[in-house]
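Participant: got a predicted structure plus its sequence, pasted below:
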Amino acid sequence: MTVEVVPWEDPAVAALRTEQQAELAARYGSQGDLVQVLPTEEMLVTVLVRVDGEPAGCGSVRDASGYGPGCGELKRMYVRPDLRGRGLSRLVLTRLEAEAVRRGVRRLVLETGVRQPESIGLYRSAGYTSIPRYGPYVDDEESVCFERSLV
């Protein structure tokens, strides 16, 4: 297993994001994430996990300084379904948090959905606390938002 920092545009990560959006569309009966387009220039760091050389999971941190100084936002956290239950999502999260701190991020926020209990469990067990829905998720009843201080 390897964990590496890669560009947001990395083809393996792009393929994983496409899979994630298809899974979200199946769960919620929509097109996937409410925010479809994430500008490359806003992405601070992207992490790719490989198992036996094959892409297995990913995640990114976006510049979210619009929500406060030193704020980043977790985006596109995903692990392929056949590889879940092995701690890969926690590995991605831990690496993203460390990389975010290196880039001056002091607080992370995130949005996930009410139909993603595995995600909610991961974030709660990692020390994230519930916050009111923010930004584009304010009126989305199926959104759940969290934050964690990194300092």
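Facilitator: Cool, got the structure.

Participant: switch to C-alpha atoms for all contacts and neighbour counts from now on
Facilitator: Noted.

Participant: give the contact list for L16.
Facilitator: By C-alpha atoms under 8 Å, 6 or more residues apart in numbering, the contact list for L16 reads P55, A56, G57, C58, Y78, R80.

Participant: and it, that one's in a strand?
Facilitator: No - using DSSP: H, G, I helix; E, B strand; the rest coil, the assignment for L16 is helix, not a strand.

Participant: packing partners of the helix or strand where C58 lies?
Facilitator: Applying DSSP states H and E as the criterion places C58 in strand 54-63. On a contact count with 3 or more C-alpha pairs under 8 Å, 6 or more residues apart in numbering; DSSP states H and E, strand 54-63 meets helix 11-28, strand 43-51, strand 71-79, helix 88-102.

Participant: may I see the ones you listed arranged in TSV, with distance to S119 as well?
Facilitator: Converted to TSV, the helices and strands packed on strand 54-63 look like this (distance: least, C-alpha to C-alpha, whole Å):
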stretch	distance to S119
helix 11-28	12
strand 43-51	17
strand 71-79	9
helix 88-102	9
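
Participant: take a look at this one as well, against the first:
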Amino acid sequence: MNIHTESPDQPEVRAMLDRLDAYCAALYPAESNHLMDIASLLNGDVLFLVARDVDGRAVGCAALVKRDGYGEIKRMYVDEARRGLGTGRKLLEHLAMFARMAGVRVLKLETGIHQPEAIGLYERAGFERIEAFGGYQPDPLSLFMEKSL
């Protein structure tokens, strides 16, 4: 597997993000979905990573948004066929590496309570639960997490 910075604005990646959107929409009401659109992911303060298998197929993605005082992880997704194989862990490791190189010392994220696999991944990676941060409001369907680098 290879992980590189790529544009989110390509058909194969858009298809993954569409699957993520549909998955989140099935689990949570619109007001509890905090998804970044493609235009926002193309901003200069966003690093977008794509994981590709040995055949070059996109199998996962994640974004790092540089905020005042921290980096926020957004749009983390791993194709269903690749879950449990370390793709998500490797994406998180790459995000942390790039964050450190950019001088970011804390990573934060928001995820939903109905995603135990994602929560477990983040906890195994050293993320701890915190209160709502940034522009988020407390939401009984959201978990907020952070990790010091």
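Facilitator: Ah, there it is. Bear in mind the structure is a predicted one, so any value in this text is a computation, not a measurement.

Participant: let me see the TM-score of these two.
Facilitator: Once superposed, chain against chain, the TM-score is 0.87 (TM-score structural alignment, normalised by the length of the second structure); 146 aligned residues with a C-alpha RMSD of 2.0 Å.

Participant: that older thread, kindly compare burial across the helices and strands packed on strand 54-63 of the first structure and name the winner.
Facilitator: strand 71-79 (a mean of 23; mean count of other C-alpha atoms under 10 Å).

Participant: could you give the angle of that strand to helix 11-28?
Facilitator: For strand 71-79 of the first structure against helix 11-28, the angle by axes from the mean of the first three to the mean of the last three C-alpha atoms, to 10 degrees is 80 degrees.

Participant: elements contacting strand 71-79 of the first structure?
Facilitator: Partner elements for strand 71-79 of the first structure (3+ C-alpha pairs under 8 Å, 6+ apart): helix 11-28, strand 54-63, helix 88-102, strand 107-113.

Participant: need the ones you listed in CSV (columns: distance to E147 of the first structure).
Facilitator: Below are these laid out as CSV (distance: least, C-alpha to C-alpha, whole Å):
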stretch, distance to E147 of the first structure
helix 11-28, 21
strand 54-63, 13
helix 88-102, 12
strand 107-113, 4
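
Participant: ok, back up a step: between the helices and strands packed on strand 54-63 of the first structure, which one is closest to S125 of the first structure.
Facilitator: For S125 of the first structure, the closest of those is helix 88-102, at 9.7 Å, according to C-alpha to C-alpha.

Participant: how much does the closest one stray from the second structure?
Facilitator: On superposition with the second structure, the mean distance recorded for helix 88-102 of the first structure (mean C-alpha distance after the TM-score superposition for the first structure) is 0.7 Å.

Participant: ok, which pair from the contacts of L16 of the first structure is furthest apart?
Facilitator: Maximum distance among the contacts of L16 of the first structure (C-alpha to C-alpha): 10.8 Å, for P55 and Y78.
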